[in-house]
Structure formats: structure tokens, C-alpha cells
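In: Pasting the sequence and the predicted coordinates here, then a few questions.
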Amino acid sequence: MIYGLEIRNVKSNDLDAIMRVENEAWPIEARAPKEKFEERLKVFPNGFFIAVLNDEIVGVTTSQIIKYNPKNPPNSWTEITGDGHISESHNPNGKAVYVVSLGVSPKGRPEGKGIGVGTALLERQKQLTKELGKEYLVLSARVPSYDSFCKTRGNIPIEVYVNLRRNDGLPEDIELRFYERAGLKQVKICPNTMDDAESRNYGVMMEWKA
């Protein structure tokens, strides 16, 4: 872990700083309003973590527990999370931790380069999965390089795009690459997963078995 980086559960007085991270980390159509974070804190505080570096919040992740069948994974992020509210979608008896959000501010990515903040937050969600005795950690990954790829190199089907690999064997897409590097695998392409122009509204369900 980065020297001086602390991953801890959130407190109610952290919410204003969390909103700064949310606004810096995501395109406007993908940002969650403060009331959704307040609801996530109320419903499942154990799955709400922040990354603190030099006394400043630089990353945020939230989660819920869901029923999960690996042979028939769920579809859109909107459906799985109740559009990010989680009050009706969180099921303590489920067997999977579902990562609702994970965002890192530019201060957690100096000079545009990742320094491990996102990885540390994801590892904490994986640790939570084990602590709770759940079988899986799952999430809906964006494919934020898809639209720009198609505009510069020609339109290709999403099924082809998610399987494009670099010379090191990792995905061409920056977010799929991040999650595969962390040990998750792609299990399902999900159209209309959320309002996300960069991903052309696609998402990819990803899974890690505890």
C-alpha cells in the first residue's frame, strides 16, 4: 500500500469531501447526488470506505450485499442497485458483495498516473467479502474507452471490444484492465447498464470468487 494511505469506514462528516471526489472522478451523467451517499451510509455503512492520503479524502467506494447466481448474473447497474439508492436492493442474506461505486480523485492519480488508491479500495471490498463469509465480489465495470476507441479507430461491436488485448494480455479498455489486474474476470456484457456516454451505456459484469 502507498505510504501514508489509510483506508477506513466513512463518517457522516466526511460526506462533503466525498462529494468533491465524486464530482472529480466521474463524468456529470454518472455522478451520484449526496442523498444517495447518505442512503448508502445508512443502509450498509460496513461497505462504505474512503481512502485518505495526507489528511485528504482521495477515493471512495460503496457496496451492498445481493443474491447472486454465477450461472445467471444480473443485468444493469441501475436494476441491481435501485439506481444507486440500495435501500431496497441490499440483501444481507445474499452471497455476494456488489461494489456500487469506486472513484478516485485526481489527487489520488498525480500526473494522471495511478498510485494504487483504487486498488487499495477494491482490496478492502474483497477483504470485506471474506470477513462477511460471502462467496463472491461482483461489480458492473464501465468501458470508458469504448466510445473514443470507436470514434478514432472505427465502430466495432462491444463483444469484440471487450476482448481486445494489449501485448501484455490485459484488456485494451482502461477500466476492464484495472479490474482484471486485480483478479476479477468478465462474466457478462450488460447493455443499458447506466447512463454513460463514454461507455455507450454498456457495462461488463465482473466477478471475483472469495
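Out: Perfect, thanks for sending it.

In: switch to C-alpha atoms for all contacts and neighbour counts from now on
Out: Fine.

In: wait, isn't Arg31 in contact with Asn23?
Out: Yes: the pair Arg31 / Asn23 is scored as a contact, 6.4 Å apart, by C-alpha atoms under 8 Å.

In: which of the two has more neighbours?
Out: Asn23 (17 against 14; other C-alpha atoms under 10 Å).

In: Which helix or which strand is home to that one?
Out: helix 15-25 (DSSP states H and E).

In: And the contacts of that helix?
Out: Helix 15-25 is contacted by residues 31-34, 37-38, 57-60, 103-106 when judged by C-alpha atoms under 8 Å, 6 or more residues apart in numbering.

In: May I see the buried residues of it?
Out: 15, 18-19, 21-25 (16 or more other C-alpha atoms under 10 Å).

In: following it, which helix or strand comes up?
Out: Next along from helix 15-25, by DSSP H and E: helix 34-43.

In: packing partners for the next helix or strand after that next one?
Out: Per DSSP H and E, the first helix or strand lying C-terminal to helix 34-43 is strand 49-53. Counting by 3 or more C-alpha pairs under 8 Å, 6 or more residues apart in numbering; DSSP states H and E, the packing neighbours recorded for strand 49-53 are strand 6-9, strand 56-66, helix 117-131.

In: Pick the most deeply packed of those.
Out: The highest average neighbour count among the helices and strands packed on strand 49-53, using mean count of other C-alpha atoms under 10 Å, belongs to strand 56-66 at a mean of 25.

In: Give me the distance between it and the centre of its chain.
Out: 8 Å (C-alpha atoms, centre = their mean, to the nearest Å).

In: Show me the contact partners of the helix or strand that that strand is followed by.
Out: Moving toward the C-terminus from strand 56-66, the next helix or strand (DSSP H and E) is helix 77-81. Here helix 77-81 makes contact (C-alpha under 8 Å, 6+ apart) with 74, 83-84, 89-90, 100, 140, 193-194, 203.

In: With distance to Tyr146 added, can I get the helices and strands packed on strand 49-53 in CSV?
Out: Below are those laid out as CSV (distance: least, C-alpha to C-alpha, whole Å):
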stretch, distance to Tyr146
strand 6-9, 31
strand 56-66, 23
helix 117-131, 21
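
In: try this one next to it:
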Amino acid sequence: MAGKTEVYVFDGDRPVPAVIRQYTEEDFTELIRIQSEAFPPPYPPEMWWNEEQLRNHVRLFPEGALCIEVEDVLAGSVTGLIVQFDPAHPGHTWSEITDDGYIRNHQPDGNSLYVADICVRPRYRKLGLGKWLIQSLYHTVVHLGLERLLGAGRMPGYGKVADQMTAEQYLDAVVRGELRDPVITFLLRCGRTPLGVTANYLEDEESRNYAALMEWKNPFYSK
């Protein structure tokens, strides 16, 4: 995705102009500030993006380094890299598949676009910006002729019921609509479908370190 895409998001019934574009070095300070707002303590600050990571994103794969501005204010970002994914061996951790966020393992000849991070400022979350950022990555998948968009979603609601069911049972209950999870339900609304649960994905007490591996298949893909 090159250049920028102008869209309208909605604050209630009020259309609000927004712009989706690739982020650049000039955005780094604000992107780190957004991370601090979106992931406040007790989330460890060392898990926020740093300038070296962001510099790798725009150098190694600028098509996967996107941000969204709302009325000229930087409000969120999404970051991806291309990987070679084998559905027969889906297990991985966030650290392994994203190179701890440095994406030096980006594979231009891989088959899948992997979502390393999506982040929206809390005060802008009611505008549906996350869905627009995910939609933009779908466009990138189609443009590059990749097989899928792939990523693992936290399951922050699982910790509340972990003594009653397994992580797999929890994911099934969310998909059936019996339970609602703030992350997994959002990803379902964005068009993602679950492939299964991966353990020890990320140190995340709310999710008991589990995550749901979810994909969007490119309907135009051909080998």
C-alpha cells in the first residue's frame, strides 16, 4: 500500500475524516507515545516499540508499517511482516515469529502477512480505527499476492474462566457467541477465522499466556 488512503470514520453519527498511510521516522516519537497510552502499567515499558524496531519496520517492510491519522492527529498503527507459514506446524511464540519485534526475519518470498502489533489510542477506540487498519493489511495481502493475513490474538477474557474450561473450549465458546472476548470478538468482526490456540505465545496473565491463531484467506490467491 503506497501513498495514503482517505476514509471517514464515525464518532456516533458524525463522519470524521481520517487518513491511512505508511509511517515514517518522523512519526517514531508519537508512535512510542501511543504505545504507552494503549499499554499502560503494569504492562512493561520495555515491551513498547523502540526506535530501532520502528526503524527496521520502515526499512525492511514499509508496506506493513501503517498508521492512521484522525483530523491530523496520529491515532493508531499496525505493523506486519511476511513469513512462511506451514498450517501443519502452526505453533510459535510472538518472540519467535516477529524476531522480538525487530522483524529481521522478514521473508519477502514468504506466503503470509503476519500481524506483529496493532495499537490504537484509547480515546479513539470508539471510532473503529482498528478495523480500518486490519482492512488495510487485507489490501496489502491482495496487492502482494499472499495467501493469508495471519496473527495471534490475546484472549484477555480467558483468565476469568480458566478454572472452568480449557483455552480451546474458551475459544469455541467465543466463536459460538456464548462468551465475548474483547480481542477475539473484535478479530471475528474484522473477518478473521480461528485456526486454533497456541500456548506460551506471550507473557500475558489475563490470557494465561494463550493466544488464538487467526487468519484471513486471500480470496484472489493462486499459486
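Out: Arrived safely, thanks for sending. The structure presented is a predicted model; accordingly, all values stated were derived computationally and were not measured.

In: Can you tell me the closest non-neighbouring residue to Gln53 of structure 2?
Out: Once flanking residues are discounted, Gln53 of structure 2 sits nearest to Tyr102: 4.7 Å by C-alpha to C-alpha, 6 or more residues apart in numbering.

In: That neighbour maps to what in structure 1?
Out: Residue pairing (TM-score structural alignment): Tyr102 of structure 2 is matched to His85 of structure 1.

In: shouldn't its match be in contact with Lys36?
Out: Yes: applying C-alpha under 8 Å, one finds His85 of structure 1 in contact with Lys36, separated by 5.3 Å.

In: who has more neighbours, the two?
Out: His85 (20 against 15).

In: For the residue of structure 1 most remote from its centre, give its distance to Tyr146 of structure 1.
Out: Taking C-alpha atoms, centre = their mean, the residue of structure 1 most remote from its mean C-alpha position is Gly154, at 27.4 Å. Per C-alpha to C-alpha, to the nearest Å, Gly154 of structure 1 is found 11 Å from Tyr146 of structure 1.

In: Please apply the same query to Lys95 of structure 1.
Out: Remark: distance between Lys95 of structure 1 and Tyr146 of structure 1 (C-alpha to C-alpha) = 31 Å.

In: If you count surrounding residues, which of the two has more?
Out: Set side by side, Lys95 of structure 1 and Tyr146 show more neighbours around Tyr146, with 24 against 19, by other C-alpha under 10 Å.

In: counterpart of the more buried one in structure 2?
Out: Using TM-score structural alignment, Tyr146 of structure 1 sits opposite Tyr158 in structure 2.

In: what about the helix or strand where Leu188 of structure 2 lies, how far off from structure 1?
Out: Following DSSP H and E, one finds Leu188 of structure 2 within helix 184-189. When structure 1 is overlaid, helix 184-189 of structure 2 sits 0.7 Å from its aligned residues on average, using mean C-alpha distance after the TM-score superposition for structure 1.

In: which non-adjacent residue is nearest Ile174 of structure 1?
Out: Nearest non-adjacent residue to Ile174 of structure 1 (C-alpha to C-alpha, 6+ apart): Ser145, at 6.7 Å.

In: Stretch 150-164 of structure 1: end-to-end distance?
Out: By C-alpha to C-alpha, one end of stretch 150-164 of structure 1 lies 13 Å from the other end.

In: again, but for stretch 142-155 of structure 2
Out: Termini of stretch 142-155 of structure 2 sit 28 Å apart (C-alpha to C-alpha).

In: try stretch 23-32 of structure 1
Out: 8 Å.

In: that older thread, what range in structure 1 matches the helix holding Leu188 of structure 2?
Out: Using TM-score structural alignment, helix 184-189 of structure 2 pairs with 176-181 in structure 1.

In: Pull out the buried residues from the matching stretch.
Out: Neighbour-count burial for stretch 176-181 of structure 1 [16+ other C-alpha under 10 Å]: 176-180.

In: With stretch 99-114 of structure 1 instead?
Out: Buried-residue list, stretch 99-114 of structure 1, by 16+ other C-alpha under 10 Å: 99-109.

In: how about TSV for the residues you listed, with distance to Val10 of structure 1 added?
Out: TSV is the format used below for the buried residues of stretch 99-114 of structure 1 (distance: C-alpha to C-alpha, whole Å):
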residue	distance to Val10 of structure 1
Val99	15
Val100	15
Ser101	14
Leu102	14
Gly103	14
Val104	15
Ser105	16
Pro106	20
Lys107	19
Gly108	17
Arg109	21
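
In: Could I get those in TSV, plus columns for distance to Tyr136 of structure 1 and secondary structure?
Out: Shown next, in TSV, are the buried residues of stretch 99-114 of structure 1 (distance: C-alpha to C-alpha, whole Å; DSSP: H, G, I helix; E, B strand; the rest coil):
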residue	distance to Tyr136 of structure 1	secondary structure
Val99	11	strand
Val100	14	strand
Ser101	16	strand
Leu102	17	strand
Gly103	21	strand
Val104	23	strand
Ser105	27	coil
Pro106	30	helix
Lys107	31	helix
Gly108	27	helix
Arg109	28	coil
